[in-house]
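S.K.: okay, predicted coordinates and the sequence, questions at the end:
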Amino acid sequence: MQEKIKKNNSKVKLKNEENKTYERNKKNKKSYNLKVNNVAEVSRNKENSQVEEREDIVIGRNAVIEALKGEGTIETLYISNGNLEGSIKTIVGLAKEKRVIIREVDRRKLDSMCNGEVHQGVIAKITPYKYSQVSDILELAEKRGESPFIVILDEVEDPHNLGSIIRTAELFGVHGIIIPKRRSASVTSTVYKSSVGAVEHVKIAKVTNLNAIIEELKESGIWVYGADIRAEEYSYQVDFSGPCALIIGNEGRGISKLTVQKCDKLIKIPMVGKINSLNASVAGGIMMYEVLKGRLK
């Protein structure tokens, strides 16, 4: 009997030891996973902080061609070794006409310059983009004998959206784009590429106080429209033939509350689908088309 009790006690003791070991391993595993996750998070944050958008390079063949055709200063043209086929020949020809320094480099050099973005074998090092003044935009409209058509971007932060909006603006006859200095994408290599070089043909003003500029535009006789889903009037119902400024809001938040109050009128795009919002660049494109269509009548 005593031997049986002893045996049972041994089993209980062994079971307790197994439970302790299990709990200890579980705790250690949890601690290890937490540590690994923290290291991974730190690594991601570090990587994100190191990858900054450069404003002194243009990447991609079409963007570089437009940069060479434009008035900006190109300091050096970098092309991949032996990559002289297709449009690269055009790029080299334009660079020679402008007496731009051409350097053939290893493809890995190009990769490192643009943080691994697709460069198509060519990168142009430029003098950082020179922003215009709002007065330059108004002068351009006057020079063309047209009513001012301005696009105002209220904290559009995605450089791809900014690039797409610039490209559309150039096609639809916008005289200039106004962006805020804070919480907004700037003209970088990604914007150059996304705009397919249209950056070289559109005046862009970067301002400190967006709402103060809106007030100045209104005082000069420009009607300010805000693209907002809460509007009661549709874009196709509006007469855009006079001087106008069109405000496109942030990708997630839309137009800020204070800026909405500055608008003369809010307008919206008709939609019948289940998703009630559009990408900022798509919405901007539809609105800009409406303005152009109204002016062609």
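M.R.: In hand now; what should we look at?

S.K.: use CA for all of it now, contacts and neighbours both
M.R.: Will do.

S.K.: could you report the neighbour count for residue 217?
M.R.: 19 (other C-alpha atoms under 10 Å).

S.K.: what comes into contact with the helix or strand it falls within?
M.R.: Assessed by DSSP states H and E, residue 217 sits inside helix 210-219. Helix 210-219 is contacted by residues 154, 179-180, 207, 223-224, 258-259, 262 when judged by C-alpha atoms under 8 Å, 6 or more residues apart in numbering.

S.K.: next one for the comparison:
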Amino acid sequence: MPGNSQRRNARTTSKKGASGGSGGKGRDTLKGRGKTLPADERPWHKGYSGTEKLPSKTAWKQDKERKAAAAEGRAPKIGKPGSKDTTWGKGGTGKGAPVKRTASRTPVSRGPKVAPGRRSATPKDAPELLVGRNPVVEALRAHVPATAIYVALGIDIDERVSEAVRTAGDRGIPLLEVSRAELDRLTGGVLHQGIGIQVPPFAYEPFEDLLNAALEQPTAPLLVALDGVTDPRNLGAVIRSAAAFGAHGVFVPERRASGITATAWRTSAGAAARVPVSQVTNLTRSLKQAQQEGFTVVGLDADGETDLYNLEAAVGPLVIVVGSEGRGLSRLVGATCDLRVSIPMASTVESLNASVAAAVTLAEVARRRAE
């Protein structure tokens, strides 16, 4: 015989024999799934009209998600198709009676690793965890719409912890008792002082709606744009100044800039609930769109050719652009501005903080309009 077929245990047949059948047990797997439903009849599709009866399997999954969300003290991940599941930015707060749970009985939802004043590395639509006794108390005082409060087991109770727990109970925010190790994992090892609150992602206003709402105001429209401001505390302070001096909205770029985090909300002292905030894909394009609607775009620049106290355009439709903390206005944004405005200062001071510069400019615009 050819080859090494004389060796022990050699195969003597060239083909494998027929495999055994399933006896009809796998017959259902060969059936088709039927026709493909149109988009308006698929409950999981953004084009779903919402009028058709839900399939039993989909209804069961949604009911299961609602029960799981209630047990974990969070908002359910279902709702109107195509919309974000959030009430933050619209003044919403958690509902329901406070529930006290332990980590051994109820699995704790995995929150992002975020500390006060730091950017999150998690997706932008994920919940955020604000930690620390003072930050938590201040955030609750500012009515940040928390969805849960985490308290480590065995911590020393002081007046700040007592106030936070009492405020959460009064507002129906679920109370979750977790181990110190679990809270360390949720915060990424950041000093948390045994307490933290979870907040939902912020609901931004579409830029077109922000622009139209400003144009419909009885007074001259006033908007504030931030060009690359990365510190959420600066963003929160600008929003607070915008609310104080009558601005009709704030818009920021999506990339390389701070969004509305729990820190920004706390710094704004609740003003983010009253001033609409928009995130735009391209700041330069958005500024040009505002110019087409009749706005004068003014960029704050230490070397600007126009003095703030001589800004005649302050009484008309205006967009104030504030540059980043370090480099100021970017090249394209600076070239798009109709005017570059400088703030008169003593020669001993190089420049102002971004939020301070915005506050000074907004105050001067408000003074001119009052006259």
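M.R.: Sure thing, it's come through. Not measured: the values here are computed from a predicted model.

S.K.: right, and the helix or strand after the helix holding residue 217 of the first structure?
M.R.: Next helix or strand after helix 210-219 of the first structure toward the C-terminus (DSSP H and E): strand 223-227.

S.K.: what's in contact with that next one?
M.R.: So strand 223-227 of the first structure is contacted by 214, 217-218, 242-249, 255, 260, 262-269, 287 (C-alpha under 8 Å, 6+ apart).

S.K.: just stretch 65-78 of the first structure next, same as before
M.R.: The contact list for stretch 65-78 of the first structure (C-alpha under 8 Å, 6+ apart) reads 58, 90-91, 94-95, 98, 100-105, 110, 122-127, 129, 196-198, 200-201.

S.K.: rerun that using 6 Å as the cut-off
M.R.: 91, 101-104, 122-127, 197, 200 (C-alpha atoms under 6 Å, 6 or more residues apart in numbering).

S.K.: over to stretch 18-31 of the first structure?
M.R.: With contact meaning C-alpha under 6 Å, 6+ apart, stretch 18-31 of the first structure is reached by no other residue.

S.K.: nearest to residue 140 of the first structure, of the contacts of stretch 65-78 of the first structure?
M.R.: Nearest to residue 140 of the first structure out of the contacts of stretch 65-78 of the first structure is residue 200 (C-alpha to C-alpha; 14.7 Å).

S.K.: can you show me the helices along the second structure?
M.R.: For the second structure, the helices defined by DSSP state H occupy 56-72, 133-141, 159-170, 180-187, 207-215, 232-244, 262-267, 283-292, 331-336, 354-370.

S.K.: I'd like to know which elements the first one is packed against.
M.R.: Other helices and strands packing on helix 56-72 of the second structure, by 3 or more C-alpha pairs under 6 Å, 6 or more residues apart in numbering; DSSP states H and E, are absent; none qualifies.

S.K.: so that helix matches what in the first structure?
M.R.: Alignment of helix 56-72 of the second structure against the first structure: no match, by TM-score structural alignment.

S.K.: report the buried residues of that helix.
M.R.: 62, 65-66, 68, 72 (16 or more other C-alpha atoms under 10 Å).

S.K.: check the second one too.
M.R.: Taking 16+ other C-alpha under 10 Å as the neighbour-count basis, helix 133-141 of the second structure is seen to contain the buried residues 133, 135-140.

S.K.: please apply the same query to the last one.
M.R.: Across helix 354-370 of the second structure, burial judged by 16+ other C-alpha under 10 Å covers 354-355, 357-359, 361-366.

S.K.: cool, stretch 300-318 of the second structure as well?
M.R.: Neighbour counts over stretch 300-318 of the second structure (16+ other C-alpha under 10 Å) mark 300-302, 306, 308, 311, 314-318 as buried.

S.K.: sweet, I'm off.
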